[in-house]
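In: No sequence on hand, only this structure:
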């Protein structure tokens, strides 16, 4: 027993890298999970642009500039919901129990899933930006702001994935997680300015639409990609939402993982 007391603590970085490699290998064996993060957002982009593009142009809105940030956010949520399914599969399949019995950091499994989903999120962002150019989307402020755009989008992915990992580890049932994830996502999606301006909503609903976190992140992405007023007020508000959400879920996710029995 005294020997065990003096064993070095497991290295968080080494544990995370090893488990992230496992997650990426499993992801590579399910090409549909990678394609889903790319194809679904592209389909939504095509449908919304086809249906609403001309209507928005008549209203004086460059819909390519308006829509692409919304589709990027949607793709980040698709990755987050996928993360919750991976977590639930590990929990109900016994992998979590195996990891809990091993001398590894309780944070490493969370960070490894998060890292794997960030790789997929980055791939989605690159593909969507390339596709957006076909529709007419441009980084009108230059490549420096384009980098800020990507960082905000990845920050959104981190916050969303962390929240959905809490769901996945806590619920530990794939079907239930999928349903619950949709119940969280769709109200946020519909009561936002992702696809139509906040002015299109009833007056009593506009303060909620304008100030909820998804809308503020979308506003920041639009501000960094299109010319207009100074983008930094929108960016700072979005970053504040992302940081608060990430810190909150970062505290809960390892507890949800460690609490499985």
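Out: Done, it's in. These numbers come from a predicted model, not from an experiment.
In: From now on I want contacts and neighbour counts done on CA atoms only, so please keep to that.
Out: Will do.
In: Next up, the contacts around residue 245.
Out: Neighbouring residues of residue 245 by CA atoms under 8 Å, 6 or more residues apart in numbering: 159, 163.
In: redo that, cut-off 7 Å
Out: When contacts are counted by CA atoms under 7 Å, 6 or more residues apart in numbering, residue 245 touches residue 159.
In: Now do the one helix or strand residue 145 maps to: which elements does it pack against?
Out: Element membership of residue 145 [criterion: DSSP states H and E] is helix 143-171. If you count contacts as 3 or more CA pairs under 7 Å, 6 or more residues apart in numbering; DSSP states H and E, helix 143-171 packs onto helix 63-92, helix 108-135, helix 174-190, helix 213-225, helix 232-258.
In: okay, the angle between the second one and helix 143-171?
Out: Here the directions of helix 108-135 and helix 143-171 differ by 140 degrees (axes from the mean of the first three to the mean of the last three CA atoms, to 10 degrees).
In: in helix 108-135, what counts as buried?
Out: Of the residues in helix 108-135, 108-118, 120-122, 124-125, 127-129, 131-132, 135 count as buried by neighbour count, 16 or more other CA atoms under 10 Å.
In: Could you do the last one as well?
Out: Going by neighbour count (16+ other CA under 10 Å), the buried part of helix 232-258 is 234-235, 237-239, 241-243, 245-246, 249-250, 252-258.
In: I'd like the distance from stretch 199-208 to the chain centre, please.
Out: Centroid separation for stretch 199-208 versus its chain: 25 Å, with CA atoms, centre = their mean, to the nearest Å.
In: what sits up against that stretch?
Out: Taking CA under 7 Å, 6+ apart as the rule, stretch 199-208 contacts residue 198.
In: Quick check: buried residues in that stretch?
Out: Judged by neighbour count (16+ other CA under 10 Å), stretch 199-208 contains these buried residues: 201, 206.
In: Now the terminal residues of it, how far apart.
Out: Distance between the two ends of stretch 199-208: 12 Å, counting by CA to CA, to the nearest Å.
In: putting a second one here so we can go through both:
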């Protein structure tokens, strides 16, 4: 074994034995890198800035009169639905950008640095919470401009926002796994949309469940997106925390418990 191979082996051994504190610091540094990427290429935020505005206006004025009789009556129904749909959809970007960075060799360069191997993956997931926050604030802001006044109060609105951000972060682990194992960024986006599209639209986000065919209602009622939307509605509109909140938190925990280990394992094999 030559000196180059010995040094490379030593570097890998050092990275595999980094302390937890160093891994956290390295991950925060990588998260800051993600923030800088957003600042330097603001077009990355088009989906979280334009989509909440366009979807809120479009769905409210198209369905408001037909479902609730008027726009103001429909806002307490649609704003939580648009919020969940927008932020959850935004989590797809995590896997797409991860695959793009791996294809460009960015992660290969990270391997030559004295940092924890998990840091680039963890940093990317942390940085994307900023995207979720922007989408959440814009959705609530657009709803307020249109006349939405949550009866639950500001505290419960903030709690609902944290719930959606937390659940979106947990779901991003699924798309991060797709990003690690897929061959191209376009395939990551395609697979993710196939998974997410029916979940978001076959839910109670836009229309009442009882208006749907009986054979479809059973799926909508067990759909985790429906539970998250119901939890957000209860918090913002009523100021209450029901069993849907508990189901959403348990679901988020289960997703992280299942997908975080397999994503990290697949990531370690690839890097």
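Out: Right, received. Where do you want to start? Note that the coordinates shown come from a computational prediction; the quantities given were computed from them, not determined experimentally.
In: what's the TM-score here?
Out: The TM-score (TM-score structural alignment, normalised by the length of structure 1) is 0.90; 258 aligned residues with a CA RMSD of 2.3 Å.
In: re earlier: and the helices and strands packed on helix 143-171 of structure 1: which comes nearest residue 7 of structure 1?
Out: Closest to residue 7 of structure 1 of these is helix 108-135 (CA to CA; 18.5 Å).
In: what's that closest one aligned against in structure 2?
Out: Under TM-score structural alignment, helix 108-135 of structure 1 corresponds to residues 119-146 of structure 2.
In: picking that back up, mean deviation, the helix holding residue 145 of structure 1 versus structure 2?
Out: Aligned to structure 2 and superposed, helix 143-171 of structure 1 gives a mean residue distance of 1.3 Å (mean CA distance after the TM-score superposition for structure 1).
In: just checking, what residue in structure 2 corresponds to residue 221 of structure 1?
Out: Residue 221 of structure 1 maps onto residue 232 in structure 2, by TM-score structural alignment.
In: residues contacting that match?
Out: 80, 160.
In: what about it, distance to residue 139 of structure 2?
Out: In terms of CA to CA, residue 232 of structure 2 sits 13 Å off from residue 139 of structure 2.
In: What of residue 174 of structure 2?
Out: Computed as CA to CA, the residue 174 of structure 2 to residue 139 of structure 2 distance reads 24 Å.
In: next one: residue 121 of structure 2
Out: Separation of residue 121 of structure 2 from residue 139 of structure 2 (CA to CA) stands at 28 Å.
In: now do residue 60 of structure 2
Out: Relative to residue 139 of structure 2, and taking CA to CA, residue 60 of structure 2 is found at 12 Å.
In: Please name the residues that touch residue 134 of structure 2.
Out: Neighbour list for residue 134 of structure 2: residue 48 [criterion: CA under 7 Å, 6+ apart].
In: Aligned against structure 1, show me the partner of residue 269 of structure 2.
Out: Aligned partner of residue 269 of structure 2 by TM-score structural alignment: residue 259.
In: Run a quick neighbour tally on that match.
Out: Neighbourhood size, residue 259 of structure 1 [other CA atoms under 10 Å]: 12.
In: try residue 64 of structure 2
Out: Residues near residue 64 of structure 2, counting by other CA under 10 Å, number 21.
In: Which residue comes closest to the match of residue 269 of structure 2 once chain neighbours are left out?
Out: residue 170 (7.9 Å; CA to CA, 6 or more residues apart in numbering).
In: mind checking what the one you found lines up with in structure 2?
Out: Aligning on TM-score structural alignment places residue 170 of structure 1 opposite residue 181 in structure 2.
In: State the distance from that match to residue 144 of structure 2.
Out: Counting by CA to CA, the gap from residue 181 of structure 2 to residue 144 of structure 2 is 41 Å.
In: swap in residue 88 of structure 2?
Out: 21 Å.
In: Which residues are in contact with residue 33 of structure 2?
Out: Counting by CA under 7 Å, 6+ apart, residue 33 of structure 2 has no contacts.
In: residue in structure 1 matching it?
Out: Match for residue 33 of structure 2 (TM-score structural alignment): residue 22.
In: and if you look at residue 247 of structure 2?
Out: Per TM-score structural alignment, residue 247 of structure 2 is aligned with residue 237.
In: Just give the number of residues close to the closest residue to that match other than its chain neighbours.
Out: Distances taken as CA to CA, 6+ apart place residue 216 nearest to residue 237 of structure 1, at 6.8 Å, with adjacent residues excluded. For residue 216 of structure 1, the tally of surrounding residues (other CA under 10 Å) stands at 25.
In: quick one, what contacts residue 216 of structure 1?
Out: 234, 237-238.
In: go with 10 Å
Out: 192-194, 209-210, 222, 234-242 (CA atoms under 10 Å, 6 or more residues apart in numbering).
In: For residue 140 of structure 1, see how far away it is.
Out: With distances taken as CA to CA, residue 216 of structure 1 is found 20 Å from residue 140 of structure 1.
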